[in-house]
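Trainee: below are the sequence and a predicted model; questions follow.
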Amino acid sequence: MATASWKKREEGWLLFTLGLIVLGMIYWLSPSSELRQTQWTIRGFPYEFRKPCDLIRPPDSERVAICLVGGARAFELTGPSIKHHLLGPYEGADVFVHAPIDGDAHKLSLLDGAPRLAAIRLFEPTRINQTRMATELLTARGSPHGIQGLLQYFRLVEGCLNMIEEYEALNSFQYKWVIRTRVDGYWNAPMPPVDSFDKAYYYVPYGSEFGGFNDRLGIGSRETSTVALARLSLLSKIHELGYRELHSESAFASQFEVRNVEVKKRTFPFCVLSARKYSWPPRKWGVPVLSIGSKGPLNGAKCRPCTPKLVGKRAEEVVNASERLSGWIGPTEDPKLCNAAGKWENGWENIFDKIAGEEAANARQKISSRTFSQCIQEIEEFRQKWKVWDAPSAEVLCQKGSLVDS
């Protein structure tokens, strides 16, 4: 009897062991990623499966902050491309916005639907004290609003860093990557993935350097981004070390020099919509203006919706003849050049809609036809999506936009 009982027990353990082996093979060989991520817990017999919730969260070690800065004057044109090509590839990233309160700020509601809206700060611009140090360090050359314009821009960018620091303190963590760019950027392809960058460097686009670094977009680790975004607070250190007569791009380059941060250049698929006028045809020291229909990486070059005046080989020759340390737009695949000597051409809306596609065309038409009541309702819904809303009421923003009910 004892022998038979022991034999039955051995058979039971053998079946039990074989069962574990079969389950293990199913677990490791399964094509289902969900099954491979399943954890096992023993609750007596039989075995049960349990999937932990934290496995579907992005790892904290790669937290990304994306900060959009600047006036929203063209956001009805750029907003959809930013959502699709910049925010879309970084679904786990937190979004920050730092922008002035003006007649265009209400357009930022086009960000509604973007994932993980962290903090938005809309502020009333005030004049910055223009000290002797600032006058010696900076030059008004190339700045449409002089030295005061540079200081305002530097405050705009550094405000992005301040927001990120406040949000980190509020939530007891720190970002590993920071992406900063402008709200007037039009994107024609997705942003490169974060794992294609090296934390040892700060990355900026090729071209549009003007004797420094292109400051229209930057991506780096939390450490290198702290240097890159400290545009106001580093001025005194830069002045102390003897730098003088810097414009935006050269001041940007000096920040990295004084903090010993190495910068790398990469191509990026965006351009900056601009209504500024530039001489035609572009000269060696001029600024080529691209059509938004140009292909390939546009590297933050100035652009507009236009009927191109130069395409193909001739356009490439003009672009490549630009001074490399000045207005050259960086390596591109198929530049199409606009005559930007005057205002945007009649019918630019149709040109934009055809190039940008249906989603962007609908956004443009929605904003251009939005009534005051619609604006209030949409911004109120938009406000609810943010973790931190540091901005006026919907009524104030819609009034600033001079919207009326039909």
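Mentor: Noted; the coordinates are in hand. Numbers count the residues shown, from 1 in each chain.

Trainee: C-alpha only now, for contacts and for neighbours.
Mentor: Noted.

Trainee: if I look at Ile179, how far off is Ala2?
Mentor: 73 Å (C-alpha to C-alpha, to the nearest Å).

Trainee: quickly find the element holding the nearest residue to Ala230 once chain neighbours are set aside.
Mentor: Excluding the flanking residues, the one nearest Ala230 by C-alpha to C-alpha, 6 or more residues apart in numbering is Glu158, at 5.3 Å. Assigned by DSSP states H and E, Glu158 belongs to helix 146-171.

Trainee: second structure for comparison follows:
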Amino acid sequence: MCHEEIEHRKLAAGGRNAVEAGRTAICLVGAARRFELTGPSIVRNVLAQYPQADLFLSPMGIQGLLQYFNLVQGCMDLIKSHESRENFTYDWIVRTRVDGFWAGPLEPSSFIPNTYVIPEGSRHGGLNDSLGIGKRDISAMALSRLSTPDNLVAAGYSGLNSETAFLTQMKLGQVSTQEHSFQFCIMSDRRYSFPPSQYTTPVASLDIHGPLNGAKCRPCRDPYVGQEADEIWAKLDTNRGWVEWRNGALGLCNATSEWEKDWGEVFDVMVGPIAAAERKRVAAMSVEECVSDLGVFMGKTAQWKSPDPVHICQLGLAKRTIVQSISS
């Protein structure tokens, strides 16, 4: 039995305690879309599962693929800076998105030595890049996205999207990858044509009974389910590697319009009492309470590369007021 397999079996046997025996960095990247919903789920199902881990935050500024690569690589830069100051190196790095809603915990079985673990599905011809877990050296290779374009061009590649660039990057770096199932999805306010055409992005219903692995999602009343949903999924481009949908496993939302006016009630029914209670608490939150909560969140971070909590709360709660006035 090789050393890597022995270590993986120890991790599997020891579970969360075995992971916590090493140092773990958890980095959140991207825009805080629907953070009032995603934030509590990340705290509960990711951060609280590994309380000894250090948190890093790298928020989105401008849009675009290069900016996304900059965010991902910026995550590694923050970690390196902290390591240098504190004179140690992390054993594990988890990179996920701020706009990801977690319906279940991040399991210790996803920590595998010498392998970069990613979600199943949503491959778009390459590798799903909405989440990644790996040892520090492998993660450093996986998170070096900003230097990817030049390296790929030098190797003769062009015209790649984020997922195919990621796949090629990992192949060139000879990094082993493995797909796992994860109970999280990416909250989306974007509008998409429906029913989705062969190359259009589908939006899954948040009524989660299985792993969504980073698929786009939203709460919606009367989602398309069962055979009706299966017939729509079957028409989509299989090369994109969508999440498992067969036998009615995944419902679909008609995302041609904004979220429904009563989306909060729909969300509460779909996600269960804990997440529903968190949403209601945030919906009634004052700026002072928001700042206090963000202060606790900020206290968990090793580095906070983000606006001041007061500014975040004033901006976020102002937007909430506008949305509520429109919906009423």
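Mentor: Now that the structure is in, tell me what you want to look at. It should be emphasised that the depicted structure is a prediction, and the values quoted were computed from it without experimental measurement.

Trainee: residues in contact with the residue in structure 2 that the residue nearest to Ala230 of structure 1 lines up against?
Mentor: Under the alignment (TM-score structural alignment), Glu158 of structure 1 maps onto Gln73 of structure 2. Gln73 of structure 2 is in contact with 143-146, counting by C-alpha atoms under 8 Å, 6 or more residues apart in numbering.

Trainee: quick one: the helices in the stretch 201-328 of structure 2?
Mentor: 226-234, 263-271, 273-283, 287-299, 309-327 (DSSP state H, counting those that start in this stretch).

Trainee: sorry, that was for the stretch 1-150 of structure 2
Mentor: Applying DSSP H, counting those that start in this stretch to the stretch 1-150 of structure 2 gives helices spanning 3-14, 16-20, 35-42, 65-86, 136-142, 148-154.

Trainee: can you list these in CSV and add distance to Ser257 of structure 2?
Mentor: CSV is the format used below for these (distance: least, C-alpha to C-alpha, whole Å):
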stretch, distance to Ser257 of structure 2
helix 3-14, 44
helix 16-20, 42
helix 35-42, 20
helix 65-86, 25
helix 136-142, 36
helix 148-154, 35
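
Trainee: of all those helices, which one comes closest to Val269 of structure 2?
Mentor: Checking those against Val269 of structure 2 by C-alpha to C-alpha gives helix 35-42 as the closest, at 13.8 Å.

Trainee: average offset between that closest one and structure 1?
Mentor: When structure 1 is overlaid, helix 35-42 of structure 2 sits 1.2 Å from its aligned residues on average, using mean C-alpha distance after the TM-score superposition for structure 1.

Trainee: which residues touch that helix?
Mentor: Here helix 35-42 of structure 2 has contacts from 98-103, 187, 275, 278-279, 282-283, using C-alpha under 8 Å, 6+ apart.

Trainee: need the strands for the stretch 201-350 of structure 1, in chain order.
Mentor: For the stretch 201-350 of structure 1, the strands defined by DSSP state E, counting those that start in this stretch cover 202-205, 217-221, 263-266, 270-273, 290-291, 301-304.

Trainee: list the contacts of the residue most central in space within structure 2.
Mentor: Closest to where the C-alpha atoms of structure 2 average out (C-alpha atoms, centre = their mean) is Arg97, at 3.5 Å. Shown in contact with Arg97 of structure 2 (C-alpha under 8 Å, 6+ apart): 28-30, 130-131.

Trainee: now render these as a markdown table, adding neighbour count and distance to Asn45 of structure 2.
Mentor: A markdown table is the format used below for those (neighbours: other C-alpha atoms under 10 Å; distance: C-alpha to C-alpha, whole Å):
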| residue | neighbour count | distance to Asn45 of structure 2 |
| --- | --- | --- |
| Leu28 | 24 | 14 |
| Val29 | 22 | 17 |
| Gly30 | 20 | 18 |
| Ser130 | 21 | 16 |
| Leu131 | 18 | 14 |
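
Trainee: and those, which is closest to Cys217 of structure 2?
Mentor: Nearest to Cys217 of structure 2 among the contacts of Arg97 of structure 2, with distances taken as C-alpha to C-alpha, is Ser130, at 13.3 Å.
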